[in-house]
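Colleague: what follows is a protein structure lacking sequence information:
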């Protein structure tokens, strides 16, 4: 799978064909002997994918969606066996929601590379003018749930694991914070009275919804929708989350287009400039995409050599890119506290220090560790600096009654085990970007594989929860002994289909095991509305439908049955 095509700007992926694969073929493999269907579904199904799942109508071409059968509950016992009667014995410890890869997009920004999408699918999405409407619909879904479907426990927290914004713009950050905290905002930059982006360019490269031009998307079955672009720029009102939420850095919150190093003057100036490149010839577009992965310093010369005249658009200072310190400072601003906590996890002095990692109490006895896995030197993938890596180790040691040192020798302490869950944007296999940190060039960088080795030393680490790949994938990470394993839980994005978020409930089964109960949820938008319905819910519905029909949609991002609604069993460190 070419994950890179949906993780960021880099990478070359062939064009897919929307609708070429039926929903029933999604996933990597059928479940095997370590999967088992649960004996009974939980009590609170409503609003989750246990109840219903977006399912396409018809077998080919542009397709509407409808409510299909809910997904089963799957018990996974690779790390510990599931014992009978545990449902009656278990005690709930925590319940929270993971959001990831929201990619709130300023679709009209001059600092975008939409024209490379034939080679890198994530550079342009036909639904990207509707990211804020889709996010508000997801917020409404979370608010509508009484809590975890298995336990009914009200949510203790919501954690958004990075790529909160698409292109690190102050405008995008403002929309994100208002959507999560509550309030009204206008998802528009540039001209106040009109859309000025590629979707009314008349170029064959893009879906032009308000034009009869037979662009490459209409040739794939996309309809005309007069009035859509104007509707997308109308004020949006969000109820805001009712649950305290925590923020994690992603590469799109840190690097230009989620990939390019900061500090390239031409690119920095393009954000707030008046010239937008829309449709260079394919050879020039391919050269720019290739330079982004191999030699970003060549991009200014390539842009300057373009022969196709750029579009003149209305400049806007709110498009200016933010720094990591400004991202943190915006979260710490009292105006953005919403349901709390103040700073949404970031320490009071983090706006000055730039430290983007922290720990927080999810529930009594259950602690989250939020990591900053991004590369300050740019790049799609990530790693951890030595200071952060050692801080994680020390935090785990301080909450453990027993663990193993780096030589594999057991260490015993007189304290009660804290249950730990770790959160990051990157996954264990997308953390090998070892380019030195420009602010700390001499600091050692650590890979995802090294972090797995560290976490395997602590039996009270239950899970590492992340995003980045835009794919549902759950994998066991066994250690040298059965007690040392943990689960890695990777969740699909909310910009690409299937547009999921994930509920995770932590329970003690009172039999020497702990279970993580994972349930995927969709936004509360209807599965289908008439194409002329430009109400808030209608636009959110269209956001999902267009994402399914995107010509770059990757069916494998849905994941397999064992990556959806699961019970993940592991030994209890307190047994």
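Modeller: In hand now; what should we look at? Predicted, not measured: the structure shown is a model, and the values here were computed from it.
Colleague: C-alpha from now on. contacts and neighbour counts both.
Modeller: Will do.
Colleague: can you give me the helices for the stretch 251-400 of the chain?
Modeller: 265-271, 282-294, 299-304, 324-332, 350-353, 386-398 (DSSP state H, counting those that start in this stretch).
Colleague: which parts of the shortest one are buried?
Modeller: Applying a neighbour-count criterion of 16 or more other Cα atoms under 10 Å, the buried positions in helix 350-353 are 350, 351.
Colleague: same question, the third one
Modeller: With burial defined by 16+ other Cα under 10 Å, the residues of helix 299-304 counted as buried are 299, 303.
Colleague: give me the contact list for it.
Modeller: For helix 299-304, contacts defined as Cα atoms under 8 Å, 6 or more residues apart in numbering pick out 266, 267, 284, 287, 288, 291, 292.
Colleague: and here is the other one:
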């Protein structure tokens, strides 16, 4: 969930508030993931490259911005309300010196410490799920995404972009891994987790849940509240220029093939990966029965939608009692859909168990950061080897007690402190779903009711005590935002579901002059900027996914961030 800044308090928009809440030369070594369940952290040893070569043997190529937003960015064309996209100029790289000076000739001396990609907020979505919260749209136009049926071709095109890119645009160093920073699925449904694992590891995905013969979502419901791409119904999205595209739903429900990433990848947990709608505890609650059942609520009144969204915004209903009440109230209005057991919500252990299934290993590592210790403990935090001079630490900032904002418990905070101390002689990168400004959730963890929850200010203070921390990298807010934190940089990246649909390449260099540089470069999917409504191929749908997202009613144009939040060089003293 996320919040939209710059809006009046009286304007409640569910999708909106969910978006603001919120020296190894040039080679990198990858090793086994560390155990988050151990009482004390164990220092890692460098491992071999995924192709079996020795670390440091693969040399850098000449840096190039080709295939990134340095070269070109999707840009709107025309003057109408609904705009087509085309090729536009790239975004320049901005050097930021708030934490250290940019010394001359640093690029001639530097050695690369890390080169990798961050994915965040993919939100792979079962659009026919009985408990999709499309009905929130009655309270605000931005509370439902008209384009979300295309999340699968969209993520595959992002995978294709990374596979084509291969090297960091700032240093030319080979990309060594991808790490997600949460909200990999949307509704905490087993099928969405399986799509995520398949998309990144490779294989075929079938988005058509429920009845395999027909679509059962809101986009052929006859309700003007939603875009009906195949009919002549004058719905509220067509009224602002959304097109009629015959065959769209059949194409959107068609199987999607992913080549999988050609480099290893790691997984971080987000609130949508555990909580229904990113807000409500799902597994073992009333939500489980609704999710796998055969009844679906398609619409409610505007007042009801605003009441529900207000409860989410202020965290007054972390258990989803208002949703439960609403479903009872509208029992006679529920429409029949085809039950599907694959929509069952997952516990933390079940989520880890899927990651450890070897059919989802792809380029590895097995578990994608999670280990048997995580499975046994139910903890979703761990450390892993980035290179022989850099350790990565993946946190779990989701509060199992409910509410879309984040926090971490005392046990995890203490583990983080111990892990950073154990790696005091190395550099550290910290990854989480929630950014500091979205960590204010004090709802108790039901499994640890007496444990204190800790927010963003405490996280910043802890990381500042450890001078080996270079960056805290996160998502959740669906917004590009980079902030100096005294001794490290906090880097938040926009989602790949709401426009501008981006991921981020991060390269880290030792400049050998007492400074470190963190280069951040945004990338779009490999789909062309221009769309063709007659092209309903997998690539054509990925291009359409971007254009529909750009035109989504209620879309927040500030999510792209300022130039200082996009393609940057971030300097640090070391």
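Modeller: That came through, no problem. Not measured: the values here are computed from a predicted model.
Colleague: once they're superposed, tell me the TM-score.
Modeller: Remark: TM-score between the superposed chains equals 0.88 [TM-score structural alignment, normalised by the length of the second structure]; 522 aligned residues with a Cα RMSD of 2.0 Å.
Colleague: surely residue 566 of the first structure meets residue 74?
Modeller: Yes. With contact defined as Cα atoms under 8 Å, residue 566 of the first structure reaches residue 74; the gap is 4.6 Å.
Colleague: what is the burial count for the aligned residue in the first structure for residue 66 of the second structure?
Modeller: Residue pairing (TM-score structural alignment): residue 66 of the second structure is matched to residue 46 of the first structure. Residue neighbour count, defined by other Cα atoms under 10 Å, stands at 14 for residue 46 of the first structure.
Colleague: what's near enough to touch residue 46 of the first structure?
Modeller: residue 145 are the contacts of residue 46 of the first structure under Cα under 8 Å, 6+ apart.
Colleague: how close does it get to residue 338 of the first structure?
Modeller: Computed with Cα to Cα, to the nearest Å, the distance linking residue 46 of the first structure and residue 338 of the first structure is 26 Å.
Colleague: same check on residue 508 of the first structure?
Modeller: Distance from residue 508 of the first structure to residue 338 of the first structure, counting by Cα to Cα: 32 Å.
Colleague: how about residue 357 of the first structure?
Modeller: Taken as Cα to Cα, the span from residue 357 of the first structure to residue 338 of the first structure is 21 Å.
Colleague: now do residue 379 of the first structure
Modeller: Counting by Cα to Cα - residue 379 of the first structure and residue 338 of the first structure are separated by 32 Å.
Colleague: which one of these two has more residues nearby?
Modeller: Each of residue 379 of the first structure and residue 338 has its neighbours counted (other Cα under 10 Å); residue 379 has more, 26 against 23.
Colleague: not counting its neighbours along the chain, what's nearest the more buried one?
Modeller: For residue 379 of the first structure, ignoring the flanking residues on the chain, the nearest one in space by Cα to Cα, 6 or more residues apart in numbering is residue 259 at 4.4 Å.
Colleague: the one you found pairs with which position in the second structure?
Modeller: So, by TM-score structural alignment, residue 259 of the first structure is matched to residue 279.
Colleague: Provide the aligned range in the first structure for stretch 426-444 of the second structure.
Modeller: Using TM-score structural alignment, stretch 426-444 of the second structure corresponds to residues 418-436 of the first structure.
Colleague: over to stretch 199-206 of the second structure now: how far is its first residue from its last?
Modeller: When the termini of stretch 199-206 of the second structure are compared using Cα to Cα, they are 11 Å apart.
Colleague: what range in the first structure does that stretch sit on?
Modeller: Here stretch 199-206 of the second structure aligns to the first structure at residues 179-186, judged by TM-score structural alignment.
Colleague: how far is the matching stretch from where the chain is centred?
Modeller: Between the centre of stretch 179-186 of the first structure and the centre of its chain there are 19 Å (Cα atoms, centre = their mean, to the nearest Å).
Colleague: buried residues in it, which are they?
Modeller: By neighbour count on 16+ other Cα under 10 Å, the buried set for stretch 179-186 of the first structure is 179, 180, 181, 182, 185.
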